[in-house]
Structures are given as structure tokens and as C-alpha cells.
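S.K.: I'd like to go over a predicted model; first the sequence, then the structure.
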Amino acid sequence: MSTSTSLPNPQNSDRDTPTLKATDAILKVGSSAFVAAPAQKVWETLIDTSTWPEWNSFVPRVTVYSQPDCAPNDTPSPILQLGTKMTFHARMDPTSSKPQKSTDTGLMVKEFSAPNAETGAPGRIVWAFDPDAPSSFSPSLLVVEREHEILVGWLAYVVKWMYGKKLDENFELWVVELKKFVEGEGN
């Protein structure tokens, strides 16, 4: 991963999410990478979950089960948008070639704004636990938002103890693989 000294914290561990303050975090996980490609190409790759099996070994599969503009009997688009409800099927040991059961997490896109080349505004997508998803935790036990800062409730300490180091590694792998894919090194 290449980082710039101009970034105060290239792992983004000091950034607040829309509803959670970084200073309140029990576990903060983040990564960043500079990608030699237009922001729009990176954005389009990130929001198109159908490309994830090609580059994302940590979350190689996403099941989108609800889109705001999707009729009840239609198949939802794999393209993320505000209000998308989905399940991440994560591989907690993505570098292993051994078969493993996925860790499924129900999420919902809470904030969505594409990068704007004219104004220089960055793209921002925030997903968080979907409390209505099957097997979801009560928000009093665990709150997770896009920067994968796990806050609020006693269960966050268990997640930190059990998965903290592995999540650090996996999110670093996520951005490295996204970078390689978008830059054409992973095809």
C-alpha cells in the first residue's frame, strides 16, 4: 500500500462516521490506498458488487436483497445505492485456500454520494448493520458503520478480541485488491 505523508492518518482511524464519533470507538479498522485511476472508475468498481468476486477475496460475494427502486418480484441490481439492503458473505481468512464457511453480515447503505470531478468532491458510501436483517444484532449490543468502527455495547469488546487483528488484515487486503483490479493488475 502506498500512502502519502500529507494524510494525517492513512488508515482513517481518526475519522467520524455519520452517526458515530471515532473517539468513542472500541475497535477501529480502516485502510486506504492511492489508486492510479480516475475516481469514477474506482467508484464504479466499488459499488458494483458483481465485480467483487474478481478482486475482493475478503468479501467475494454479496447478496443484494432489497433496492429502493426495485419492484417486489424483480431481482435487485448488484449496483449499490442509497437504501440498498444486502448481505456480505465474508471470508475471515481470505488468504487461505482451505474451504471455509462465510461469515454473513446484513448491511444497509445509509449514505451515498458519487465523486464529482467538476467540484473535486470525493465519493462517499456508508453502510451499517441492518437491524432488520436475519441474524442481526440489537443496536444496543453492536453498531458498525462503513469505516468498520465497531462501537456501542459490550459485544464490541468480544468482536475486538476475537477479530480485531484479522479485520485489520482483511480491510487492508480489500483496498490493495481494489487498487490492483482498478489499475488493471488483477485481470
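M.R.: Looks like it arrived, so ask away.
S.K.: Every contact and neighbour count from this point should use C-alpha atoms.
M.R.: Will do.
S.K.: Check whether W55 really touches V176, as I assumed.
M.R.: No. Using C-alpha atoms under 8 Å, W55 is not in contact with V176, being 9.3 Å away.
S.K.: if you count residues, which helix in the chain comes out on top?
M.R.: Counting residues, the longest helix found in the chain (DSSP state H) is helix 155-182.
S.K.: And the closest residue to S66 other than its chain neighbours, how far from W127?
M.R.: Distances taken as C-alpha to C-alpha, 6 or more residues apart in numbering put K85 closest to S66, at 5.0 Å, once the chain neighbours are dropped. To W127, K85 is 9 Å away according to C-alpha to C-alpha, to the nearest Å.
S.K.: any residues in contact with both of the two?
M.R.: Residues touching both K85 and W127 by C-alpha atoms under 8 Å, 6 or more residues apart in numbering: L107, M108, V109.
S.K.: could the residues you listed be laid out in TSV, adding secondary structure, neighbour count and distance to P78?
M.R.: Converted to TSV, the shared contacts of K85 and W127 look like this (DSSP: H, G, I helix; E, B strand; the rest coil; neighbours: other C-alpha atoms under 10 Å; distance: C-alpha to C-alpha, whole Å):
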residue	secondary structure	neighbour count	distance to P78
L107	strand	25	14
M108	strand	26	13
V109	strand	21	13
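S.K.: My guess is D24 contacts L151. True?
M.R.: Yes. Between D24 and L151 a contact is recorded at 6.9 Å, counting by C-alpha under 8 Å.
S.K.: okay, the two: which has more neighbours?
M.R.: L151 (26 against 13; other C-alpha atoms under 10 Å).
S.K.: Against K165, how distant is that one?
M.R.: According to C-alpha to C-alpha, L151 and K165 sit 16 Å apart.
S.K.: same deal with Q40?
M.R.: According to C-alpha to C-alpha, Q40 and K165 sit 31 Å apart.
S.K.: Please apply the same query to A36.
M.R.: To K165, A36 is 28 Å away according to C-alpha to C-alpha.
S.K.: can you map out the helices along this protein?
M.R.: 39-47, 52-55, 155-182.
S.K.: Which of those helices sits closest to T17?
M.R.: Closest approach to T17 among the helices of the chain is made by helix 155-182 (16.4 Å; C-alpha to C-alpha).
S.K.: Included below, for side-by-side comparison, is a second structure:
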Amino acid sequence: MSTPLSDPQNADRATPTIEAAKATLHIGSSIFIAAPSTAVWAALTDTSTWPSWNEFIPRPRTTRPPSSHPSYKKGTKMTFHVRMDPTSDKLQKANDTQLMVTELEVPNPETNTPGRIVWVSDSEAPGGFSPSLLTAEREHEIKDVEEGCEVRNWENQIGWLVYAVKWMYGKRLEANFDLWVQDLKRFVEESQ
């Protein structure tokens, strides 16, 4: 694809419950993938493939509802074992993030309907934060375009703890969001 994506950081994109302008921290990344949206969707929603491509979150764990297939459904609760510095060879403690899928729409190339998945921080999970301390809401959008698809990924965070998150991890999270879509692109395109 010769034309770069417009607004690759998705700077003005709201999540379902957090406006971009009201977010204390907004992170986003986008990429073109030379594959149909259905192939990208399959890789993104089948968490059993993540260890082979996702350097940022190589170990997601679905906690509820239990399923024989490791993919997302609306209401799925999971733990992301996050590697904050995935480019480092040093042994590092995984930071566990508790999340829940709140919206899920499968892409439909026939109607040109984008796929989207939204997950939010799960305040009720063990180790979860009160919404007044930290609420994170993340959205992935996969849209068919000529010769492939656009993948957009953005997160809005609000709450008192977000100021510390932004100060301590803001730049690292931006780099990790870019790495996430680059890893996804490499995995999907090499699988085609």
C-alpha cells in the first residue's frame, strides 16, 4: 500500500465510554496488513497464537467463561501477562492486567463492515483497580481496504493512577502499541 494511513495514532478516537479529549492517557497505533480482515481477526482473537507473534503480551490467559477454544467472546475475562520492555533480553517480571471483553463485532468483507473488539480494565478481578483509580478501555478495529486491511488500535485511560502510569510507562506503552501491530502484521503476512 503506497498511501500512508491517516492519523496512525488515532488521536481523536473515543472508546465506547471514554472520550479522547477527556482521557488522561491516550495511546494508539495503526498499520496496513496485506491480508483480508478475516485472517487478521483470526490471529487477533485466537490467543493460542499469541506466544508465537505478540512480544508485548505473549501470555494472555482467559479466565471466564471457560472455553475449549482460546478466543474472545463478549463477556470474556482475561489476564494479560504484559512484558513492559519486550525488546529486552533481560528476565523481567510480567505485569498482570485484568480485562474483560465488552464489545465484539466480527468483520464482514461482503458488507465492508469492520471488525472490532473492545476490552476494559476489570475492576472486579483480583488485583483490579477501582474505576476512580484507573479505567482503561481499548479498541481494535480491522477494516478491509484495497489489497488488504487497516488495523487500528487505541486505548483511553482515566483515573488518579493514570498520572503515574503516564509518567512511568507512557513512552514505553506507545512503543509497545506500535510493536503490537507490527508483530501482528508480520505474523499474518507470513502465514498467508
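M.R.: Right, received. Where do you want to start? Just so it is clear, the model here is predicted, and its values are computed rather than measured.
S.K.: Could I get the contacting residues of the residue sitting nearest the centre point of the first structure?
M.R.: Closest to where the C-alpha atoms of the first structure average out (C-alpha atoms, centre = their mean) is R146, at 5.5 Å. If you count contacts by C-alpha under 8 Å, 6+ apart, R146 of the first structure has them with T17, I125, V126, W127, A128.
S.K.: re earlier: out of Q40 and K165 of the first structure, name the residue with the larger neighbour count.
M.R.: It is Q40, of Q40 of the first structure and K165, that has more neighbours when counted by other C-alpha under 10 Å, with 15 against 11.
S.K.: Now for the more buried one: which residues touch it?
M.R.: Neighbour list for Q40 of the first structure: A114, P115 [criterion: C-alpha under 8 Å, 6+ apart].
S.K.: how about it, what's its partner in the second structure?
M.R.: Using TM-score structural alignment, the partner of Q40 of the first structure in the second structure is T38.
S.K.: L20 of the first structure too?
M.R.: Superposed on the second structure with TM-score structural alignment, L20 of the first structure falls opposite I18.
S.K.: pretty sure A94 of the second structure is touching V82, no?
M.R.: Yes. A94 of the second structure is within contact range of V82, at 5.3 Å (criterion: C-alpha under 8 Å).
S.K.: Settle it for me: which of these two has more neighbours?
M.R.: V82 (20 against 15).
S.K.: Show the contacting residues for the more buried one.
M.R.: So V82 of the second structure contacts F56, I57, P58, R59, A94, N95, D96, T97 (C-alpha under 8 Å, 6+ apart).
S.K.: can we see that at 7 Å?
M.R.: Counting by C-alpha atoms under 7 Å, 6 or more residues apart in numbering, V82 of the second structure makes contact with F56, I57, A94, N95, D96.
S.K.: With E189 of the second structure instead?
M.R.: Shown in contact with E189 of the second structure (C-alpha under 7 Å, 6+ apart): A34, A35.
S.K.: Map it onto the first structure.
M.R.: Per TM-score structural alignment, E189 of the second structure is aligned with E183.
S.K.: Could you measure from that match over to G106 of the first structure?
M.R.: Going from E183 of the first structure to G106 of the first structure by C-alpha to C-alpha gives 30 Å.
S.K.: try C70 of the first structure
M.R.: 18 Å.
S.K.: Compare neighbour counts for the two and give me the winner.
M.R.: More neighbours surround G106 than the other of C70 of the first structure and G106, with 24 against 13 (other C-alpha under 10 Å).
S.K.: Might one say that the more buried one is in contact with S66?
M.R.: No. The criterion here is C-alpha atoms under 7 Å, and G106 of the first structure misses it with S66 at 11.2 Å.
S.K.: what residues are shared contacts of those two?
M.R.: Taking C-alpha under 7 Å, 6+ apart as the criterion, G106 of the first structure and S66 both touch M86.
S.K.: what does the residue nearest to S66 of the first structure align to in the second structure?
M.R.: Matched by TM-score structural alignment, K85 of the first structure corresponds to K77 in the second structure.
S.K.: For the residue nearest to L27 of the first structure when sequence neighbours are not counted, the count of nearby residues, please.
M.R.: Nearest residue to L27 of the first structure, sequence neighbours excluded (C-alpha to C-alpha, 6+ apart): I150, at 5.1 Å. Neighbourhood size, I150 of the first structure [other C-alpha under 10 Å]: 25.
S.K.: Kindly report the same for L173 of the second structure.
M.R.: When neighbours are counted by other C-alpha under 10 Å, L173 of the second structure comes out with 19.
S.K.: Against M92 of the first structure, how distant is the aligned partner of K90 of the second structure in the first structure?
M.R.: Using TM-score structural alignment, the partner of K90 of the second structure in the first structure is K98. Relative to M92 of the first structure, K98 of the first structure is positioned 12 Å away (C-alpha to C-alpha).
S.K.: More neighbours: which of those two?
M.R.: M92 (19 against 7).
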